[in-house]
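> Next comes the sequence, and after it the predicted model I'd like to discuss.
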Amino acid sequence: MSNPTLPFPLSVNFTRDEFYEFLRAATSVASDILIQSGDYGWVEVYGKQLKATTRMLEGTEVERALGFLYDGSGVSQLADGKPIDDEVEIQAIPGNFDRVLRYRLNATGARVGRIARGISITMRVVPEAPPPYDDLKLPQDITDNLFPRYGLVLIVGTTGSGKSTLLASANRRRLEAADAPVKIITYEDPVEFTLGFGYGQTPQPSQVQIGRNLTSFGDAGRNAMRRKADVVVMGESRDRESINACFEMALTGHAVYSTVHVDTPAEVFARMVSFFSEEAQPAAANKLLDTLKLVIAQKLPRTTDGKRVAVRSWLTIDREVKRALEEEPFERWGGITRGFLEQRRTSFDYQALPLVADGILDFQAFRDVTNMTIREAAAFLEEHGQANRVPANRQQLLEAA
């Protein structure tokens, strides 16, 4: 089949080659692919779910698809209550081994509609390479503080907010800076972007997959300390061991990057400290303050033309911020941080405002980014000269809310 389009006509007895052709067609437009028992195939395009197959797939067909993606033990593994998380690669062009399409695979046993013992397969498309750093059009204040010689940089946001893309683009910039060779090692679950840049002018990154190359994130700190890297990427700070590893590496002269699942920079301190026992929390908060250089939060709201745009909130942990936090118990740091975000106009409220003024974000998208109520969003936009962007039926919206 040449130039296949969606929805894709998967035959009843589809072969591995035909299934891969469906994946290639879906990958050409989508960020995520969903395959489930007794359901159509679906793809996510700019945050919207679109039908990807011309018919529903039987349970045995989804089992066959899982066999193509994983191996013959996949179905029994799901039956034992063990979900599958793995990395999948297929040839981008059949017979061409130079280019591959990569996916993050999750398969979970589930009830799907009326199918009691079904399978739900989610495949997140991993782009071949992160975008060039300059394409992200980051504010100069972020660029000025994103590449420290040592210390901790946190990139935060919810699932699907582009944290990994931003982090990989920053590392691509480091690798392509011919005058500053660096040794980069990453710890990821799974490995997402392949960081193959700057051949011959800097060491190629060593990317470790947790669960395959190393048992857990808790082992990453000890491993990294023995490898004498300049830059260490801890894919996610998800427990006390991985957070302690970030502290240790940052305090011993490494530039450390990690991601955290929180919504805004103001939530970082409480989230990171929460992994420690109550008596250990003050010491953990102080270590975080000693090592932290920059926090960037990112969201990807839908634009008025149906696409996505990155909106970022950030805080540079400079001397002014450190002094203000050091003078107060760590339980109050969230409120103080929010004050700095508003004062410096690096909160989501102020960063989304120009996009509303330019008609890129509508009223609802502004609310999604800022987490404001209808009343708060309307008042904020009116106060900042954007009353014309508040829906005319504001009263109806308020009553509905």
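Okay, I see it. Since this is a predicted model, take the numbers as computed values, not measurements.
> From now on I want contacts and neighbour counts done on CA atoms only, so please keep to that.
OK.
> now the strands for the stretch 151-300 of the chain?
151-156, 184-188, 206-209, 231-234, 255-260, 292-299 (DSSP state E, counting those that start in this stretch).
> Quick one: list the elements packing against the helix or strand just after the last one.
The one in question is strand 292-299. Per DSSP states H and E, the first helix or strand lying C-terminal to strand 292-299 is strand 311-316. Counting contacts by 3 or more Cα pairs under 8 Å, 6 or more residues apart in numbering; DSSP states H and E, strand 311-316 packs against helix 140-145, strand 292-299, helix 333-343, helix 348-357.
> so can I have CSV of the ones you listed showing distance to E383 and mean neighbour count?
CSV is the format used below for the helices and strands packed on strand 311-316 (distance: least, Cα to Cα, whole Å; neighbours: other Cα atoms under 10 Å):
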stretch, distance to E383, mean neighbour count
helix 140-145, 26, 13
strand 292-299, 24, 24
helix 333-343, 15, 17
helix 348-357, 11, 19
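> Below is an additional structure, to be compared with the one above:
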Amino acid sequence: MPEKKQKIGEILVAAGLVQEDQLQQALKAQNQLGGTLGENLIRMGFISEEALLNGLSEQMGIQHINLEKVEVPSSIQRLVKLETVRLRRLLPIGFEGKRLVVGMVDPTDLSALTEVEFQSGHSTKPVILSAMHFEKALAFFQASGYAAKTLSFQVEKETRKPVQLDKSMEGLLEALVSWKGQDLHLSAGAIPSIRVDNEIRRLSLPALKPDDIEQMIAAVLTPDQKRSFQEAKELDFAYSLHGLGRFRCNVYRQRNSLAFTARHVADSIPSAAELGLPDFLREYALRTQGLILVTGPNGHGKSTTLANLVEAINRERKANVITIEDPIEFTHKHKNSNINQREVGTDTLTFADGLRHIFRQNPDVIVIGELRDYESVSIALSAAETGHLVMGTLHSNSATAAVDRIIDIFPGNQQSQVRAQLADCLLLVFSQRLLLRASGNGRVMAWEKMSTSLRVRNAIREGKVSALRGMMQANVEELVSIDWTLAELVSSGKVKYEEACKYADSVTYLNELLKVRGVYR
């Protein structure tokens, strides 16, 4: 392994993020005052920390991680000596598959990675760590001891409550953000509620009257949206509040009155390390043709995973990417790729209408927010067969169930042909769940996969997909059961055993995996 690649200063100048004279001033200050080059550039006002992290991430093709969104168990900390952490300004974060993720203030320091690999006995994956978060971690270790307890910067639940509540849409959405909730639910006759870590919580407000909800909804809808809702009796739309964030909203009718749901959409797309995504997912996203499905129940992060894959393509490929979403959640800037995002109802009438004309738009990558009907699935399969990469989400309970779900969309006389199509073009089904962390704050991902192979293709063609579930316990590369990742989460202390059992495919198999890892059940 080479000792050093291109220096950080050279990378920043080449990217146009700092000028050569600013670099020289910062280098001089670094010699006099110490610290990293990045710290000196920030202190002198030549660049913000956010711009530094984003610039390095984009130029080097390395993700950056936000320590406020992850936890580092003591078992992970013990893999690397505190002396190495301090001197090399790095931090072990966790595992992605068999690789140890290492947050680094200086991601060009490859000799530091060699040292970590020697100490830990694991191959490594570097991610960029901000100097501010690193210093915060050192302060945590100073106060609590290194490898003595889980490193966590997450805000305690008691501090999440908003200062003031009122029955206005802005006030309720502010409460949603303040509580770090996922969804806001409003119904006539019910107390406003927020879903936090998959648990519904009532706000300290009186039950809403039908007139209350109508007034709140009317305040956020445009005239065109009001007309669409009157015609269809339900409406999906995106809504933004300055200084607060973006929300994916749905209005519908129930018992002759209105009801409303809003989901808070993150301002920026979380990195793969923050989401807990395995490396192979990015590798599949960089393929040039085939079908990738991200599946799972509602509210378990499918759209966020899909946005992360689009961002990986945007960063590492030169491609024309066209998305069809309902509504647009994460917005992408054009980087190495062109990202054209189309919203159903605004830019195209339906998913099917958008897909029907998509081939004339010369796409390399087609992203479908949700595969939900016969026509959109049919066009997606044809596109994946004819040299395009197609990615989309699907509601299903497992990776294998996703295949049956797609087949069942078609009439019986077409299912044999569809099985053959799907067998030929399917690259990967990635099924995910979000589980409550052992600390009680935040959620962590468990996943399973079914990727293309001769045995998977044959099972799909012959209509024997159910047999693949049994093979998932045989430890084959293309079939990984969710029980395997649940066992990893329990053995590392990230998730409680009782929580893992709720999502296990087989509790018996989960117990066997835990015994192998030294966690006896």
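Yep, that arrived. Here the structure is a predicted model, which is why all the values come from computation and not from measurement.
> TM-score of the superposed pair?
Overlay of the two chains. TM-score (TM-score structural alignment, normalised by the length of the first structure): 0.80; 359 aligned residues with a Cα RMSD of 2.9 Å.
> picking that back up, between the helices and strands packed on strand 311-316 of the first structure, which one is nearest to R212 of the first structure?
Nearest of those to R212 of the first structure, taken as Cα to Cα: strand 292-299 at 29.2 Å.
> Show me what the closest one is packed against.
helix 140-145, strand 151-156, strand 311-316.
> quick one: contacts of the second one?
Contact partners of strand 151-156 of the first structure, identified using Cα atoms under 8 Å, 6 or more residues apart in numbering, comprise 146, 163, 167, 246-247, 250-251, 253-265, 291-298.
> Out of those residues, which end up buried?
Those of the contacts of strand 151-156 of the first structure that meet the buried threshold are 146, 163, 167, 246-247, 250-251, 254-265, 291-298, by 16 or more other Cα atoms under 10 Å.
> ok, the residue nearest the centre of the first structure - contacts?
Taking Cα atoms, centre = their mean, the centroid of the first structure lies closest to K163, which sits 3.6 Å from it. Counting by Cα under 8 Å, 6+ apart, K163 of the first structure makes contact with 155-157, 259, 298.
> could you redo the last one with a cut-off of 10 Å?
By Cα atoms under 10 Å, 6 or more residues apart in numbering, the residues touching K163 of the first structure are 154-157, 235, 258-261, 296-299.
> Nearest to R394 of the first structure among those residues?
Of these, the one sitting nearest to R394 of the first structure (Cα to Cα) turns out to be K299, at 25.1 Å.
> now the helices and strands packed on strand 311-316 of the first structure in TSV, with distance to R312 of the first structure?
Formatted as TSV, these follow (distance: least, Cα to Cα, whole Å):
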stretch	distance to R312 of the first structure
helix 140-145	10
strand 292-299	4
helix 333-343	11
helix 348-357	6
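> Against R222 of the first structure, how distant is G162 of the first structure?
Here G162 of the first structure is placed at a distance of 28 Å from R222 of the first structure (Cα to Cα, to the nearest Å).
> returning to what we had before: redo the helices and strands packed on strand 292-299 of the first structure as JSON lines? Include distance to G67 of the first structure.
Below are those laid out as JSON lines (distance: least, Cα to Cα, whole Å):
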{"stretch": "helix 140-145", "distance to G67 of the first structure": "44"}
{"stretch": "strand 151-156", "distance to G67 of the first structure": "35"}
{"stretch": "strand 311-316", "distance to G67 of the first structure": "39"}
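> Skipping adjacent residues, who's closest to the equivalent of M249 of the first structure over in the second structure in space?
Correspondence of M249 of the first structure to the second structure, assessed by TM-score structural alignment: A383. Among residues not flanking A383 of the second structure along the chain, V390 sits closest, at 7.0 Å (Cα to Cα, 6 or more residues apart in numbering).
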